[in-house]
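**Student:** build me a model:
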Amino acid sequence: MKGIAVFQTFTSQADPTQGAARLASLRARLGAEGLAGFLVPRSDAHQGEYVAARDERLSWLTGFTGSAGFAIVLPGVAGVFIDGRYRVQVRGQVDLAVFTPVPWPEVKPGPWIRDTLAEGVVGFDPWLHTAEEIAGLEAALAGSAVSLRACANMVDAIWADQPGPPLGRAFAHPLALAGESSLAKRARLAEGLRAAGQKAAVLTLPDSICWLLNIRGADVPRNPVLHAFAVLDDAGDVALFVDGPKIDAALRAHLDAGVRLCAPEAFVPGLRALPGPVRVDRGSAPLAVSQELQAAGVEVVWGDDPCRLPKACKTAAELDGMRAAHLRDGAAMVQFLCWLDTEAPKGGLSEIDVVSALEGFRRATNALHDLSFDTICGAGPNGAIIHYRVTEETNRPLRQGELLLVDSGAQYADGTTDITRTMALGDAGAEAAACYTRVLQGMIALSRARFPKGIAGRDIDALARAPLWLAGLDYDHGTGHGVGAFLSVHEGPQRISRLSEVPLAPGMILSNEPGYYREGAFGIRLENLIVVQEAEALGDKRAQFSFETLTFVPFDRRLIVSAMLSPGERDWLDAYHATVWDKIAPRVEGAARDWLAAACAPLG
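**Tutor:** Predicted coordinates for the structure are as follows:
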């Protein structure tokens, strides 16, 4: 079963051949506007990781298609700022004769501009940057001859065939899956606004709006969200600024009388008419929002998006849905891995074949709404490209003696999945197995963790890295991101990384995905989803949390060096595999069940 991919396509989205001409056109436009530079973010007005075709400005200009990054175009240099996930990818996607990759966040944009540009005005679109971001840049440029200016979008001005805004149809998310009505959510959040003396909060994050109203959308790939803005007032009513074609009669009936539909062009006048104080999230709302409020004399109070933390702490119904989705997805993954072990030794498979087959097994569940992101399937050296996306041009055959990294996920109506497994294609060698085992040890350490209430992701990130550190190894990405419930596969504010200061709380779902990447050779990543839960009281009965594992798919025992594992690690792994068997075996049959029995046997 090779399957035919329906959701994922394999055409190249990067076009470095157009970069030089488009950059020249942009610089000409900047000169005409009296600007020395321009900021080109990846994000849209909703600060989304996944953006609609209309908002693919960074990709259109540079050719870089990663989900994070930005460009700064100056007269003599155009820097493309990318983090550790994209250091390899960017070099293959942009014209290096005209674009310069810049390692970020090691190199900060403000000091880079200051060091690169002697004087002049750098323009930016205030709808695409947050107040926090611009304030940081202004602080870094203070005392220099360089200043920032809010202006119309200069990329849009030269993008002749720019697509129109998305008009995906929104739909209701059932109360049985949400676990709390929109009315109850709004009442709870409105109480918080009243307690803080605030009249309203502006909502700009699509997943916040969808969560609050118990709706979903279809405006961006992979994430079931709609593009809209909203204002929640202190009585619990919401003004939703959304394109009319997105809301049909069925959804209008789902929304109660406390939700007022408004046209998108009414958003700015609506802001200007609000009574203050109005809460605005400095780190996620476009700068233009606070500028419009302040221009009208409305008091702005900086504060967190009131939906983000409640949304992160899943209801019992959402957790039940996520558990069901992961069991369904686990069975599809086991069928896929059985297929892979049967077909790969025969030869003739490529990365595209693998991606198509995996999507086929998920579609066979008859419950697949979409993928949760484009499947990352890297054979051999492609596995070292952390967010690699296979195209017809890069498609690599599977070869014996190499590793295959597959990071994938699905959107089901009851939950969102995200799982990574790395498999051996034949004998991958002792070095690869040792590295794999260290990555596995890091995952086990995090899975077994117990920690006091108040601990943040940054406090436990090192647990997953310690086995790699002992060998002088590491990885250049966070250990875990938050995950939504039939929402964004990357959800804040919770995460496990050196930068995360948000305390972990029961109901938060995160990924647990340490890795190791050797450029030009192989990549290894292992990922389960985990949920924060209250731990059994021990010792002096302090409140502690632990993790429940949601993902149930075996690890490749051919790459596990048993002698490297401690007794505790071995016990955890054997218990995990026993649970995988108990939960997944009733859902598969025939060859897949036989394969699962062998994969879940104790290490011995």
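**Student:** C-alpha only now, for contacts and for neighbours.
**Tutor:** Will do.
**Student:** since we're on the closest residue in space to residue 527 that isn't next to it in sequence, how many residues are nearby?
**Tutor:** Leaving aside its chain neighbours, residue 527 sits nearest to residue 513 (4.2 Å; criterion: Cα to Cα, 6 or more residues apart in numbering). Per other Cα atoms under 10 Å, the neighbour tally for residue 513 reads 26.
**Student:** now residue 524
**Tutor:** Residues near residue 524, counting by other Cα under 10 Å: 30.
**Student:** how much space between it and residue 159?
**Tutor:** Per Cα to Cα, to the nearest Å, residue 524 is found 39 Å from residue 159.
**Student:** cool, residue 548 as well?
**Tutor:** In terms of Cα to Cα, residue 548 sits 48 Å off from residue 159.
**Student:** just residue 219 next, same as before
**Tutor:** Taken as Cα to Cα, the span from residue 219 to residue 159 is 21 Å.
**Student:** to compare against the first, here's the next sequence to fold:
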Amino acid sequence: MFQSFDATSDPAQGPGRLAALRDVMAAAGVDGFLVPRADRYQGEYVAACDERLAWLTGFTGSAGFAAVLADVAGVFIDGRYRVQVRDQVANVFTPVHWPQTSLAHWLIKQLSQGGVVAYDPWLHTVDEVAALTKDVAAAGISLRAVQNMVDQIWSDRPARPSAPFFAQPLELTGEAHADKRARLTKDVSDGAFVITLPDSIAWLLNIRGADIARNPVPQAFAILAADGHVDLFAPAAKVADLGDHLGPDVTVRDDFDAAIAALSGPVRIDPKSCPQAVRDLITAEVTEAQDPCILPKARKTEVEIAGSRAAHLRDGAAMVRFLAWLDAEAPKGQLTEIAVTQALEGFRRETNALRDISFETICGAGAHGAIVHYRVTRGTDAPVKSGELLLVDSGGQYVDGTTDITRTVIIGTPSGEHCDRYTRVLQGMIAISRAQFPRGLAGQHLDALARYPLWTAGLDFDHGTGHGVGSYLSVHEGPQGISHRNTTPLEPGMILSNEPGYYREGAYGIRIENLIVTVQAPEGPDKRDMLAFETLTHVPLDRRLIDTGLLSRTERDWIDAYHAATVRLIAPLVEGAARDWLLAACAPLEAATPFP
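**Tutor:** Got it, this is the predicted structure:
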């Protein structure tokens, strides 16, 4: 259930596996094959049996893909993974910075006129295939749908997940699935909508699953009809524990391909998430629209928001116990990244409410903190040393909410550079926390607020400022987010992370993350319709790293108010040494007494 520290891939196997894949490509008469980190459900995380990218290349990041040609194999990664990929892949693979270099541009440069690139149509969306087909056509390159070629050489591929689905009760969702289905029928006035995202199906039917580690989603497909009826496509054994939860208007089936082919039009699909293979099965008229569950799922009900608040208090108390333990133990010089990770998971388990961690804990000491999505293994386990920063990004899955928090702490005495960079990151986090903005603005309009304190020093970070978060669902949830690319208008009830950072390769990383929920802002003198954020996470910041000389009076007041609220909410939940640590850690910035 909890984190494993064994390496999930073996880079040494890369050359042999790449050679075997090229043999299959040659036999099929194609010049290339695409290997995304994706499964047929197009979720961000995949089951062990679908970890084709990691199995082939050794790269275990949560985003990326490979393009394998006869004489070159590119592994495409974004800014989060540029350090990690160099450590993980064998030298037969070439890291490619993406999106600076697009797949189409790279293929055109590498392939001659008339090249044929194969792909598995279950692992690529309709939009992806259409865009790539268009972009390479002028160079005479074509795409060909094939059976997955990695599967043909992966002899010990793990079995598919078989965990049963279970119900998420009304007291935790705030809306019965019958009401959700009825509400969505306005988007399906005739015909049917094919829903392929597991978290959409989980939300729509108020069910959860255990098919993907850390993400309680059920792997299934669904067809929503205009009358609100749903056909749910999953093995009967996986729904056996649901009892009468689904009711008479949800039919469980296991003949998805045939059912899709038999649909009469219009059939709606979301081209951003629907696999090309599903589109190819449809014989009726097809129209494209956004998955009807996406926005309603993002707008949390009052019940879900209340659950998230409760989950964050429970999780916050566990984090305080952990940080108090860390401050007591780290100076002894015996801790390693694995010991820290195990201790943190132990404090969360002691809540007796934890269902799982919400993602693999990122615990980076010193230089490992600069690897944005670093995951410690027994081969990389580093000591926690005095004078170094320790970055810990973690979260929990509770039945009433999903948490995600990052705290960066100093072990021993910080340097002036540590404090300068930490304070600038903190200023960015505060700016987002305090933001008030007109309804209709998107995350792209707010992203610069988090970066401005770093920009003034010629610094920046290469990831988004925030992602959406589900309600006992995926820790990364769209469509909302805070980044220069996100165009989805923010709405009340949307939960997001607020996590600016700074990373100095080979030295340290800094990230500070709270979860926030979008709320209606208090009415101002002009009576404009404005939104704001409520902070859900209450865990102390490391005052030892704050350079108060860089802060404005308003920023100081925000930090003191945040710490006062943290004491008010968390102190009743902890006792003894942890409570003493909390009170000291949350003392006003100008207080003379340092905390332990």
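**Student:** and residue 448 of structure 1, what's its match in structure 2?
**Tutor:** With TM-score structural alignment as the criterion, residue 448 of structure 1 lines up with residue 434 in structure 2.
**Student:** these two touch, right, its match and residue 533?
**Tutor:** Yes: between residue 434 of structure 2 and residue 533 there is a contact under Cα atoms under 8 Å: 7.1 Å.
**Student:** pick out whichever of the two has more residues nearby.
**Tutor:** residue 533 (23 against 15).
**Student:** nearest residue to that one other than its sequence neighbours?
**Tutor:** residue 518 (4.6 Å).
**Student:** against structure 1, where does the helix or strand harbouring that neighbour fall?
**Tutor:** Secondary structure assignment for residue 518 of structure 2, by DSSP states H and E: strand 514-520. Using TM-score structural alignment, strand 514-520 of structure 2 corresponds to residues 528-534 of structure 1.
**Student:** who touches the closest residue to residue 69 of structure 1 other than its chain neighbours in this structure?
**Tutor:** Distances taken as Cα to Cα, 6+ apart put residue 82 closest to residue 69 of structure 1, at 4.9 Å, once the chain neighbours are dropped. With contact taken as Cα atoms under 8 Å, 6 or more residues apart in numbering, residue 82 of structure 1 is in contact with 68, 69, 70, 90, 101, 102, 103, 104, 105.
**Student:** what's the closest of these to residue 399 of structure 1?
**Tutor:** residue 90 (25.1 Å; Cα to Cα).
**Student:** strands of the stretch 151-300 of structure 2, start to end?
**Tutor:** 166-167, 192-195, 207-208, 221-225, 230-233, 250-253, 267-269, 286-288 (DSSP state E, counting those that start in this stretch).
**Student:** average distance between the second one and structure 1?
**Tutor:** Taking mean Cα distance after the TM-score superposition for structure 1, the mean distance separating strand 192-195 of structure 2 from the aligned residues in structure 1 is 0.6 Å.
**Student:** would you mind pulling the contact partners of that strand?
**Tutor:** Identification of contacts with strand 192-195 of structure 2 by Cα under 8 Å, 6+ apart yields 201, 221-226, 265-270, 274, 291.
**Student:** so where in structure 1 does it end up aligned?
**Tutor:** Strand 192-195 of structure 2 maps onto residues 200-203 of structure 1, going by TM-score structural alignment.
**Student:** same question, the last one
**Tutor:** When strand 286-288 of structure 2 is aligned against structure 1 using TM-score structural alignment, it corresponds to residues 300-302.
**Student:** buried stuff in that stretch?
**Tutor:** Of the residues in stretch 300-302 of structure 1, those buried by neighbour count under the rule 16 or more other Cα atoms under 10 Å are 300, 301, 302.
**Student:** what do you get for stretch 542-552 of structure 2?
**Tutor:** Neighbour count says stretch 542-552 of structure 2 has 542, 543, 544, 545, 546, 547, 548 buried, by 16+ other Cα under 10 Å.
**Student:** so where do the strands sit in the stretch 1-150 of structure 1?
**Tutor:** Using DSSP E, counting those that start in this stretch, strands in the stretch 1-150 of structure 1 cover 37-41, 70-73, 78-82, 100-103, 119-124, 145-150.
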